[in-house]
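K.L.:
how does the following fold in three dimensions:
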Amino acid sequence: MSSHEQAVGFWSYTHKDDKLNRGRIGKLAQLIADEYEVITGENLRIFVDKNNLEWGAEWRARIEAALTGTTFCIPIVTPAFFNSTECRREVLTFSGHAKSLGLEELLLPILYVKVSGLVEDSPDEVMSLIANRQYVDWTDIRLEDEDSPVHRKAVAALAERLVGILERSLQVASENERVIESRDNEDPALLEMMAEMEAAFPRWTSVVEEFSSVMEVIATKAVTAAQEIEQSDAKGGGFAGRLRVSHQLAESITQPVNRFYELGNLYSTELVNVDPGILTLIREAPRQALTDEDREILGEFFSSVKSAVAASRANIPSLQGFSESVGVLKGLSKSMRPLAAKMESAVRQVMDGQAILDEWERLIDENGPA
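P.N.:
Predicted structure coming up:
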């Protein structure tokens, strides 16, 4: 395999995991890069330190260059990985771009520690994305000595897999370029995609609206319960009084919480589904010689996208406040804990989605609507 552009990998992991594993996660990146160079005679640079400004600059540059088939994202998957907002957003952002280009293989997860619920149909969209990729199972290998034959062979196999993925991805990227060059001035496929996104986008915004209204219902009931607890305490109701109010609250919010949870999952699913299409529209629109009418329609659509992004961003403080109140509810009683877990999951799904929305806005502003 030979390429004019250096292959680059982004190591997506939590520093806490690396520390708990005595630095072995960070060292694994270098072992893979070294083996890759042995196999190919070419350098693979893996960015590991997210605190380094160069990491972020190179990430943006590679995304803006449409990945070009030479950029890997390698999530090191552990239970803590899914609790990291930063890691979750990296997966969502990279996955959308890769899928929009037909380069899904460039997302190569390494399952470092077994994770409960890591299945293809997981309601957690990041878990679902990881599970649907052909991840490398490292759960046993990570326990081997780094100089053992088992560990060294596994590193070599990983490097070989990267080489194979890169060769296939470069072919796809090259084909993408040929398709772009051979297109007519006005591409019917782009207009068809625009129509498809116009139909899909309202479905997502309707989920957003219902999510906000259900959250308000739950929050109102929680405030009422807090007031009742204060009144009970004032009357000397003690723990029994608090428990009674907590059980009443749990019963009254069970149905809206279940719907809230469904909407959170639906929100992220719809967003992930529509993401590749919108990224493609943003990327391809400036290359097309559209009619004035189509250009106007596209401009209006991108304006509606930006409005949705701004509205979602404006809701973040209320989401954060709601999340904090859910944390308080956890301590009221055992009956509240599963409900609180569902609410936290729903909020996390929506908060994750802001990374996708921010990317849309950034690309629209940089590329222009058409």
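K.L.:
okay, CA-based contacts and neighbour counts for the rest of this
P.N.:
Noted.
K.L.:
mind jotting down where the strands sit in the stretch 101-250 of the chain?
P.N.:
For the stretch 101-250 of the chain, the strands defined by DSSP state E, counting those that start in this stretch cover 110-111, 136-137.
K.L.:
my read is that Met253 contacts Ala219, right?
P.N.:
Check again: residue 253 is Ile, not Met. No. If you go by C-alpha atoms under 8 Å, Ile253 and Ala219 don't touch, sitting 9.5 Å apart.
K.L.:
among the strands of the stretch 101-250 of the chain, show me which one is buried the most.
P.N.:
For the strands of the stretch 101-250 of the chain, average neighbour numbers computed from mean count of other C-alpha atoms under 10 Å are highest in strand 110-111, which has a mean of 21.
K.L.:
elements contacting that one?
P.N.:
With contacts taken as 3 or more C-alpha pairs under 8 Å, 6 or more residues apart in numbering; DSSP states H and E, strand 110-111 sits against strand 71-77, strand 136-137.
K.L.:
please give the structure of this sequence too, so both can be compared:
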Amino acid sequence: MTTNNGAAGFWSYTHRDDEIEDGRIRRLAAKISNEFEAITAEELHVFLDKADIKWGDEWRNRIDSALTGSTLFIPIITPRFFKSDECRREVLTFSGHAASLGLDELLLPILYINVPGIEKGDESDDVMALISKRQYEDWTQLRLEDENSPKYRQAVHRLAVRLVEILERTAEIEPPPVPLTEDADSDSEEEPGMLEMMVEAEAALPRWGATMSEFAETVSIIGNAVKESAAEMGRSDARGAGFAGRLRATHQLAELIKPSVERLSGLGEQYSAELVKIDPGILRIIRQVESEGSEAGETEQAQEFFKTVRELAQNGRKNMESYQEFSNTLQGLAGMSKSMRPLMGKMRGAAQQIMDGQAVIEEWERRIDEVTS
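P.N.:
You can find the predicted model right below:
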């Protein structure tokens, strides 16, 4: 059973954060939902448990339709949130769909525990940069208040009022159209038509594929250097050089891989930033093809575009396992020497950005499969 005939709020948080808070995050969701109903006499359907099949079904149903206009996405921001692949993917997915409908305001983050860099928006982290651009609610001090205190209850009321105001404003917003062709008399600065957007995306897709290939090659170079360093440590141990020999090998490794790490970091930032930027436009293309029906979906341009997206998604999946393994091994390397720590941080960040980008592309693939099925 879906609840797509009314307002809904999807809460995105890590269960460990809620456990640490003794269930306060879930209780906050219930309090806001109750206050919303008290103000409006209408229910705000709250979806909390992502393990519940209804969460996933309703989530996909709403982001695939204009009902996004009655759907709020509320990520509970903590340091652990940015370490959750699932939470990051949800932010990117909802943000893209909301932006494609001109409904960015429906993404309403709650800063629950302070995260260094959140105010300025760390550009090396695409999800943090996206969150920082939103008018998030700051609960870093309110979370320390007694839940029954006047200050806490007033804050719950203010947030519920803001949700009501957001839904009222977004209800009046019409999704931006994507015309099939550009009006000959139109201003050249206006939004491009669907075919123009499709051509632009088609040109970009191979470039992203090339970036992924270069990223994989750079990871391989770094991996080979790490293996050689481990072998050198073994030879050093055999010579009886002790920890001094290991430290020397580690310093040599840091200097050797530094250029590759910088390149890896640049590729990750460029890749994810471009994908997030063009994500709403590509989702609008897919939605327009869906609204035009099978005839639009069977055009040569659409077929070629869909094929390229699927190939990009498939190639990305082939590399994801190795990227994840690479990311997992970095923690151990960071503990070897302080000279390695900043390099490990950059490499972990770059790997995360590539994985975030894959999540965006796979969302395009999912929507294309739905449109063409």
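K.L.:
could I get the TM-score for this pair?
P.N.:
Here the TM-score for the pair of chains, by TM-score structural alignment, normalised by the length of structure 1, is 0.92; 360 aligned residues with a C-alpha RMSD of 2.2 Å.
K.L.:
re the thing from before, to Ser128 of structure 1, which of the helices and strands packed on strand 110-111 of structure 1 lies closest?
P.N.:
Proximity to Ser128 of structure 1 (C-alpha to C-alpha) singles out strand 71-77 among these, at 12.5 Å.
K.L.:
mind reading off the mean deviation between the closest one and structure 2?
P.N.:
With mean C-alpha distance after the TM-score superposition for structure 1, strand 71-77 of structure 1 departs from structure 2 by a mean of 0.5 Å once superposed.
K.L.:
residues contacting that strand, please?
P.N.:
Outside of strand 71-77 of structure 1, the residues within contact range by C-alpha atoms under 8 Å, 6 or more residues apart in numbering are 7-13, 25, 62, 87, 91, 94, 106-113, 115.
K.L.:
then stretch 350-365 of structure 1?
P.N.:
85, 88-89, 92-93, 264, 267-268, 271, 275, 278-279, 282-283, 302, 305-306, 309, 312-313, 316, 319.
K.L.:
in structure 2, which residue range corresponds to that stretch?
P.N.:
Aligned by TM-score structural alignment, stretch 350-365 of structure 1 falls on residues 354-369 of structure 2.
K.L.:
centre of the chain to that stretch, how far?
P.N.:
Computed by C-alpha atoms, centre = their mean, to the nearest Å, the chain-centroid distance of stretch 354-369 of structure 2 equals 11 Å.
K.L.:
what of stretch 301-320 of structure 2?
P.N.:
Between the centre of stretch 301-320 of structure 2 and the centre of its chain there are 19 Å (C-alpha atoms, centre = their mean).
K.L.:
equivalent analysis for stretch 328-348 of structure 2, please.
P.N.:
The answer for stretch 328-348 of structure 2 is 23 Å, by C-alpha atoms, centre = their mean.
K.L.:
do stretch 140-153 of structure 1 as well
P.N.:
30 Å.
K.L.:
and it, what's buried?
P.N.:
Of the residues in stretch 140-153 of structure 1, 141-142, 146, 151-152 count as buried by neighbour count, 16 or more other C-alpha atoms under 10 Å.
K.L.:
what do you get for stretch 48-61 of structure 1?
P.N.:
Across stretch 48-61 of structure 1, burial judged by 16+ other C-alpha under 10 Å covers 48-50, 55, 59.
K.L.:
helix or strand for the most centrally placed residue in structure 1, which one?
P.N.:
Centroid check for structure 1 by C-alpha atoms, centre = their mean gives Leu92 as the closest residue, at 2.4 Å. Taking DSSP states H and E as the definition, one finds Leu92 of structure 1 inside helix 85-100.
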